[in-house]
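Chemist: A predicted structure for the sequence below; I have some questions about it.
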Amino acid sequence: MRIEVNGIALEVQVSGEGPAVMLVHGFPDTHACWRHQVAALNAAGYRTIAPDLRGFGASDKPEDLESYRIAAYAGDLIGILDQLGVDRVHLVGHDWGSALAQLVAIMAPGRVTDLACLSVGHRGAMLSAGWEQREKSWYMLLFQFQGVAEQWLSQHDFSNMRQMLAEHPDRDEVIERMRDPRALSAALAIYRKGVPPEWLLNDDAILPPISVPTMGVWSSGDRFLTERSMTGTEEHVTAPWRYERLDGIGHWMQLEAPGKVTDLLLDFLASADAQAG
């Protein structure tokens, strides 16, 4: 369905009945990356809400780069909940979706029952992970340069992007979407406004702690993120914390090992529902 929030139209997949679970994708995905979890969560009695973020998939792609400030994405997610009449939600995010879900939990903790962070931990943990993590994040600096990043990713039939997405099960579909230059630039905007260059070079602007029950999940085959960047998140969570490691699985864990990820989510959500009950 199309939902109007903050002056733009977002594509949002809503299905199932029961307690609400919002699933937030990252770069360079759409809501489709959650298809395995959506089916299982619906079958388990949950209502799922899976949007395409602004700039991605079938959602609007504003031309003004200022429209992609990090708070705008978080505001969209809260706006979706408002439009659907959802007071409280189980929040799940992967990659950039994890960072945005954390921001929503920090901005509106009363709206979030619990939080599951896949792959990406708290910004404070990312910084304390040291130079190993910064080396793995080299591409974030490249992505700051408009035109340069687009050319680098798309040259030679997207050979560089294909390498970055080597283990992505939907790699070919992603690249077909990105053949539209507007789609590629809109997707990269999340780096250009969400990761100011100074964030890559110093330790300022640490986010506040997360105050809702949180589970962090990291996969050992992730080429972009260190384990420390996730385990260190515990220091930035003031509520109950749970950590899970998935061995032999790459960055796109919900697609590469859907059964394992779904089982973790169902167990985590059931624990929260039991405590609430």
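Modeler: Nice, I can see it. Numbers count the residues shown, from 1 in each chain.
Chemist: C-alpha from now on. contacts and neighbour counts both.
Modeler: Fine.
Chemist: and the residue nearest the centre of the chain, how far from residue 147?
Modeler: A centroid search over the chain (CA atoms, centre = their mean) returns residue 97, at 1.4 Å, as the residue closest to the centre. Going from residue 97 to residue 147 by CA to CA, to the nearest Å gives 24 Å.
Chemist: the protein: strands as residue ranges?
Modeler: Assigned by DSSP state E, the strands in the chain fall at 2-5, 8-15, 20-24, 47-51, 89-94, 112-118, 214-219, 241-246.
Chemist: want to compare, so here's the second one:
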Amino acid sequence: MTEITHRFVRSGSGLRMHVAEAGEGPLVLLLHGFPECWYSWRHQLTALADAGFHAVAPDQRGYARTGGPAGTDQYTVLHLAGDAVGLIDALGAERAVVAGHDWGAPVAWAVAQMRPDKVRGVIGMSVPHRPRSSRPPVEAMRGLFGDGFYMVRFQQPDLPEAELDRDRAATFRRMLYATSGDGPAPALIAPPDGGFLDVLPEPEKMPGWLTEDDIATYVEEYAESGFTGPVNWYRNLDRNWELTAAWHRAPIGPPALFIAGDRDIVAVGSRDAIDSMTDFVPNLRDTVWLSGCGHWTQQERPAEVTGAMLAFLRDL
């Protein structure tokens, strides 16, 4: 089996980033989501390498072994896209296919939109590209879902990461299970007198795609950095809206692929955006729906996700 190796790379943005990588060939950059790290791509790293690609999964800014700056304002989408573009350069590639899941998907879409010269193709998972909204997103989400909605709740200082860091094994176990195809897919709205994790039940037994060893690995990867950096991404939602005015309704030109589970609460709640995505992603080659799959796309259905990715990559 192909070996996954690890090293630190200084991105052109100046951030020292931990990367997991495998294989040689055209670069495929794999951007994880929340609350994950490079490990969420463990299946694709080896499979893409075996197929003749250089697969690289960084810990993104604020996460796991990469860590990041203390300032909350250092986690905007411009920083995140800059890290990815800088990493392409630092890895010696002129261009890359950029794939992103969950929070990694908006970063991948942003890289393809802002720097199409660096992108051979873009793959989004779970989160479709959405054109910039007409008003700040936190205000809109508060109006729709209330203060308990997790993205609104994450705007608070200190409290969100304190809850998530209190028992990291329980945090990963409950989050990964509850919003998977095996879980209850709860509304992510904290009760008035409780916390975000209160709506995420502990599994009676672990689903087949997730083991206690996987949970232990996530806990170990977060040992140094914790959850402050990851939550800071959410604290920049309105700032991102302000900073991306220049790209308002700008199309994404590179060839694109979208993959999602039909039990993913994020994707199911975004059906209108997914159905109309070609309005702003005119070169969308395919939308792949995975039956019975929840939010953790590439972990829940590794073979199907890898197969869809390879078909797209070879078509390029």
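Modeler: Perfect, thanks for sending it. Quick caveat: nothing in here was measured; it's all calculated off a predicted structure.
Chemist: looking at the second structure, name the residue matched to the residue nearest to the centre of the first structure.
Modeler: Residue pairing (TM-score structural alignment): residue 97 of the first structure is matched to residue 104 of the second structure.
Chemist: quick one on the thing from earlier: same list (the strands of the first structure) but as JSON lines, adding mean neighbour count and distance to residue 131 of the first structure.
Modeler: Listed next are the strands of the first structure as JSON lines, based on neighbours: other CA atoms under 10 Å; distance: least, CA to CA, whole Å:
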{"stretch": "strand 2-5", "mean neighbour count": "15", "distance to residue 131 of the first structure": "38"}
{"stretch": "strand 8-15", "mean neighbour count": "19", "distance to residue 131 of the first structure": "37"}
{"stretch": "strand 20-24", "mean neighbour count": "25", "distance to residue 131 of the first structure": "28"}
{"stretch": "strand 47-51", "mean neighbour count": "24", "distance to residue 131 of the first structure": "33"}
{"stretch": "strand 89-94", "mean neighbour count": "24", "distance to residue 131 of the first structure": "23"}
{"stretch": "strand 112-118", "mean neighbour count": "25", "distance to residue 131 of the first structure": "21"}
{"stretch": "strand 214-219", "mean neighbour count": "24", "distance to residue 131 of the first structure": "18"}
{"stretch": "strand 241-246", "mean neighbour count": "15", "distance to residue 131 of the first structure": "22"}
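Chemist: could you dump these to TSV with distance to residue 74 of the first structure?
Modeler: Compiled in TSV, those are given as follows (distance: least, CA to CA, whole Å):
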stretch	distance to residue 74 of the first structure
strand 2-5	11
strand 8-15	13
strand 20-24	10
strand 47-51	12
strand 89-94	12
strand 112-118	13
strand 214-219	18
strand 241-246	22
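Chemist: quick one, which of these gets closest to residue 205 of the first structure.
Modeler: When these are compared by CA to CA, strand 112-118 sits nearest residue 205 of the first structure, at 20.2 Å.
Chemist: could you tell me where that closest one falls in the second structure?
Modeler: Strand 112-118 of the first structure maps onto residues 119-125 of the second structure, going by TM-score structural alignment.
Chemist: how close does the matching stretch sit to the first structure?
Modeler: Stretch 119-125 of the second structure, aligned to the first structure and superposed, deviates on average by 0.8 Å (mean CA distance after the TM-score superposition for the first structure).
Chemist: contact partners of that stretch?
Modeler: Outside of stretch 119-125 of the second structure, the residues within contact range by CA atoms under 8 Å, 6 or more residues apart in numbering are 95-102, 105-106, 108-109, 111-112, 254-260, 297, 309, 313, 316.
Chemist: what's the answer for stretch 49-60 of the second structure, then?
Modeler: Defining contact as CA under 8 Å, 6+ apart, one finds that stretch 49-60 of the second structure is touched by 2, 17-32, 37-38, 41, 44-46, 48, 65-67, 80, 83, 310.
Chemist: contact partners for the match of residue 97 of the first structure?
Modeler: Residue 104 of the second structure makes contact with 31, 32, 33, according to CA under 8 Å, 6+ apart.
Chemist: and the gap between it and residue 84 of the second structure?
Modeler: As judged by CA to CA, residue 104 of the second structure and residue 84 of the second structure stand 10 Å apart.
Chemist: likewise for residue 114 of the second structure?
Modeler: In this view, residue 114 of the second structure and residue 84 of the second structure are 12 Å apart by CA to CA.
Chemist: quick one, which of those two is more surrounded?
Modeler: Set residue 114 of the second structure next to residue 84 and count neighbours by other CA atoms under 10 Å: residue 84 wins out with 26 against 22.
Chemist: which residue lines up with that one in the first structure?
Modeler: Checking TM-score structural alignment: residue 84 of the second structure goes with residue 77.
Chemist: can you check residue 275 of the second structure too?
Modeler: Mapped onto the first structure by TM-score structural alignment, residue 275 of the second structure lines up with residue 231.
Chemist: nearest residue to that match other than its sequence neighbours?
Modeler: residue 243 (6.9 Å; CA to CA, 6 or more residues apart in numbering).
Chemist: from what I see, the one you found and residue 219 are in contact.
Modeler: No - taking contacts as CA atoms under 8 Å, residue 243 of the first structure lies outside contact range of residue 219: 11.2 Å.
Chemist: please enumerate the helices of the second structure.
Modeler: Listed in chain order, the helices found in the second structure under DSSP state H are 42-50, 77-90, 104-114, 137-145, 150-153, 159-166, 168-178, 212-221, 228-234, 237-243, 265-268, 271-275, 297-300, 302-315.
Chemist: just checking, what packs against the fourth one?
Modeler: Counting by 3 or more CA pairs under 8 Å, 6 or more residues apart in numbering; DSSP states H and E, the packing neighbours recorded for helix 137-145 of the second structure are helix 150-153, helix 237-243.
Chemist: next one: the second one
Modeler: With contacts defined as 3+ CA pairs under 8 Å, 6+ apart, the secondary structure elements packing on helix 77-90 of the second structure are strand 5-10, helix 104-114, helix 237-243.
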